[in-house]
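**Q** Dropping a prediction and its sequence here:
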Amino acid sequence: MSKKQLSILVVDDDQELRALLQRFLGEHGFQVRTAENGVMLDKALEREPPDLIVLDLMMPGEGGLSICRRLRAAGETVPVIMLTAKGDPVDRILGLEMGADDYLAKPFTPRELVARIAAVLRRLDPDRAMGRDELVEIGPFSINFSAMSVARGGQALTLSYREFALLAALARSPGRPLSRAQLIDRAMGRDAEVTDRAIDVQIGRLRKALGDDPQSPRYVRTVWGTGYVLANGSEP
């Protein structure tokens, strides 16, 4: 992680919560901006993209799910932590399907949010690259761990943070299947409360981002009874 002050954008319609999180996160070394809705979020992104967005699920007008889906559809890859009003698994799965990178159910303690933010940003650290290699080539894909970028046949691809984290975990074990539990551990951290179903959803998103055939994937393959494996596409 770089030594520059990392910026957080808190998007929530609750003014008191915005003020609380701005003060608390600021005390923990983050540069914090706030927005009360999607319109203000868009203006904030135009001025200066943050390192991470904390996004409330339930807001008047455009809700967090719609905002997250819109950002991902536009190619925005900034990590998003979704705040949900309850711990309903459906809400969590929907949030992940829309492209959120993590979630936190209300009510929560500010210290817990700091821990979640730190866990997500820690996984952006280029020092976690595979050994000393920065660039790995598997099949048609060139994966740059330090730059967190992927190209297929020389054509740059747009992946969300979570999609890249999953691809990186698979790329560190090319040809070797990883279980869903291993993917959760390596891509999201051991403290992540992520279900097997959520991993399956994210794998589907990763396949789409890579241009892999979801009906008969050549690269991100399912190993029944085990998990998933990254292949070079030459195997039958």
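**A** On my side now, so go ahead.
**Q** drop to CA atoms for contacts and neighbour counts, all remaining ones
**A** Will do.
**Q** which SS state does residue 143 fall under?
**A** Following DSSP: H, G, I helix; E, B strand; the rest coil, the label given to residue 143 is strand.
**Q** And it, how far from residue 161?
**A** Noted for residue 143: a distance of 14 Å to residue 161, by CA to CA, to the nearest Å.
**Q** Equivalent analysis for residue 131, please.
**A** Separation of residue 131 from residue 161 (CA to CA): 20 Å.
**Q** So between the two, which is more surrounded?
**A** Counted by other CA atoms under 10 Å, residue 131 and residue 161 do not tie: residue 161 has more neighbours, with 22 against 8.
**Q** what's the nearest residue to residue 217 if we skip its chain neighbours?
**A** residue 207 (7.6 Å; CA to CA, 6 or more residues apart in numbering).
**Q** Give the burial count for that neighbour, as a bare number.
**A** As a burial measure, residue 207 scores 19 neighbours (other CA under 10 Å).
**Q** what packs against whichever strand or helix holds it?
**A** Per DSSP states H and E, residue 207 falls inside helix 196-210. For helix 196-210, the packing partners by 3 or more CA pairs under 8 Å, 6 or more residues apart in numbering; DSSP states H and E come out as helix 89-97, helix 161-171, helix 180-183.
**Q** can you pull the buried residues of that helix?
**A** Using 16 or more other CA atoms under 10 Å as the test for burial, helix 196-210 gives 198-207, 210.
**Q** How about the helix or strand hosting residue 8, which residues are buried there?
**A** For residue 8, the enclosing helix or strand under DSSP H and E is strand 7-11. Neighbour-count burial for strand 7-11, counted by 16+ other CA under 10 Å, picks out 7-11.
**Q** Surely residue 113 and residue 102 touch.
**A** No. Judged on CA atoms under 8 Å, residue 113 makes no contact with residue 102 at a distance of 10.5 Å.
**Q** show me where this protein has helices.
**A** Taking DSSP state H, the helices of the chain run over residues 15-27, 38-47, 64-73, 89-97, 110-122, 161-171, 180-183, 196-210.
**Q** Got another one to weigh against that:
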Amino acid sequence: MHVLLVEDDPSMRAALQRTLDRRGFAVDACGDGREALARWQARPPDVLVLDLTLPGLDGLDVLRQGRQAGLATPVLLLTARGTVGDRVLGLNAGADDYLPKPFDLDELEARVRALGRRRSTPRDQAGTSELRMGALRLDRDSGAVYSGDAVLELTPRESALLQALMARPGHALTKERLFELVFPGDQDVQYEAVEVVVYRLRKKLAGTGVNLMTLRGLGYLIKAA
């Protein structure tokens, strides 16, 4: 699993890189926000581990600009900012998870692996890396979603939910199954969180020729309008 580690403190960056290397990850590391964004765009990793306080470009700005460019990499925020407001800002900017400092290295590994599993959905029987429906096109290799030629700005959780549904068009997936795919390993999250992701994704699909439908008692499905 390829991890891009962005941490401005040299000693912590070196320690985290050594730890992740020893645990089987292929780690690239840097300590500057602008360099991090350039590396992310040039070679999207499987997981981005991103500190919020960075020189050059703040971590939240790195995250926002990456998402605006269509980068769907799962992002784990490392933050010393302990307030709920700061964590909400990060999640709203497109982060998938956060880990407040100081943290346990075993927990860091577990969260990185959980995010990495989000990118490992099997390909369909035709072996294609691309899914299409209506005006939507989903590139499974990069995680990017297009409406026509334009990148559809989705959070990784929205992208994970859309990919799961597009892999089985016309078939309902239960809330429980979608929860496993969208929130892997997130034991503190309730099943109702899936409804929030569905609500946000449904609004973003308006005008794409694809409808996200709720089937009471069965779950959710998508189909061409």
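**A** Good, I have the coordinates. This one's a predicted model, so the numbers in the text were calculated from it and none came from an experiment.
**Q** Can you calculate the TM-score here?
**A** Taking TM-score structural alignment, normalised by the length of the second structure as the basis, the two superposed chains have a TM-score of 0.74; 221 aligned residues with a CA RMSD of 3.7 Å.
**Q** about what we covered before: relative to helix 161-171, how tilted is the helix holding residue 207 of the first structure?
**A** 90 degrees (axes from the mean of the first three to the mean of the last three CA atoms, to 10 degrees).
**Q** what's the counterpart of residue 25 of the second structure in the first structure?
**A** By TM-score structural alignment, residue 25 of the second structure lines up with residue 30 in the first structure.
**Q** what does residue 182 of the second structure give?
**A** Here residue 182 of the second structure is matched to residue 187 in the first structure, going by TM-score structural alignment.
**Q** Go ahead and confirm that match touches residue 172.
**A** No. Counting by CA under 8 Å, residue 187 of the first structure stays clear of residue 172, with 10.8 Å between them.
**Q** Those two - which one has more neighbours?
**A** More crowded of residue 187 of the first structure and residue 172, by other CA under 10 Å: residue 187, with 22 against 15.
**Q** Please give me every residue in contact with the more buried one.
**A** With contact set as CA atoms under 8 Å, 6 or more residues apart in numbering, residue 187 of the first structure has these partners: 123, 162, 165-166, 168-169.
**Q** Residue 14 of the first structure now?
**A** Residue 14 of the first structure makes contacts with residue 36, as judged by CA under 8 Å, 6+ apart.
**Q** Alignment lookup: it to the second structure.
**A** Alignment note: residue 14 of the first structure maps to residue 9 in the second structure; criterion TM-score structural alignment.
**Q** The helices of the first structure into CSV, with extra columns for distance to residue 233 of the first structure?
**A** Formatted as CSV, these follow (distance: least, CA to CA, whole Å):
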stretch, distance to residue 233 of the first structure
helix 15-27, 45
helix 38-47, 38
helix 64-73, 27
helix 89-97, 26
helix 110-122, 30
helix 161-171, 13
helix 180-183, 21
helix 196-210, 12
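**Q** Compare those and report which one is nearest to residue 152 of the first structure.
**A** helix 196-210 (7.7 Å; CA to CA).
**Q** That closest one versus helix 89-97: what angle between them?
**A** Angle of helix 196-210 of the first structure versus helix 89-97, following the same axes, to 10 degrees, is 20 degrees.
**Q** what about helix 196-210 of the first structure, distance to the chain center?
**A** When C-alpha coordinates are averaged (CA atoms, centre = their mean, to the nearest Å), helix 196-210 of the first structure and its chain have centres 12 Å apart.
**Q** now swap in stretch 90-97 of the second structure and tell me
**A** With CA atoms, centre = their mean, you get 8 Å for stretch 90-97 of the second structure.
**Q** which residues of the first structure does it align to?
**A** Alignment note (TM-score structural alignment): stretch 90-97 of the second structure is matched to residues 95-102 of the first structure.
**Q** so what's residue 232 of the first structure closest to, chain neighbours aside?
**A** Spatial nearest neighbour of residue 232 of the first structure, excluding adjacent residues (CA to CA, 6+ apart): residue 139 at 3.9 Å.
**Q** Can you report how many residues lie near that neighbour?
**A** Other residues close to residue 139 of the first structure by other CA under 10 Å number 15.
**Q** Tell me which residues touch it, please.
**A** Each residue near residue 139 of the first structure by CA under 8 Å, 6+ apart is listed here: 231-234.
**Q** Switch these over to JSON lines; also include distance to residue 18 of the first structure and neighbour count.
**A** What follows is the contacts of residue 139 of the first structure, written out as JSON lines (distance: CA to CA, whole Å; neighbours: other CA atoms under 10 Å):
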{"residue": "231", "distance to residue 18 of the first structure": "45", "neighbour count": "21"}
{"residue": "232", "distance to residue 18 of the first structure": "46", "neighbour count": "16"}
{"residue": "233", "distance to residue 18 of the first structure": "47", "neighbour count": "15"}
{"residue": "234", "distance to residue 18 of the first structure": "51", "neighbour count": "8"}
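**Q** Now do residue 24 of the second structure against residue 120 of the second structure, distance only.
**A** Going from residue 24 of the second structure to residue 120 of the second structure by CA to CA gives 17 Å.
**Q** If you could redo that for residue 90 of the second structure, that was the one I meant.
**A** The gap separating residue 90 of the second structure from residue 120 of the second structure is 24 Å, by CA to CA.
**Q** on that earlier part again, can I get the helices and strands packed on helix 196-210 of the first structure in TSV including distance to residue 41 of the first structure?
**A** Shown next, in TSV, are those (distance: least, CA to CA, whole Å):
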stretch	distance to residue 41 of the first structure
helix 89-97	18
helix 161-171	19
helix 180-183	31
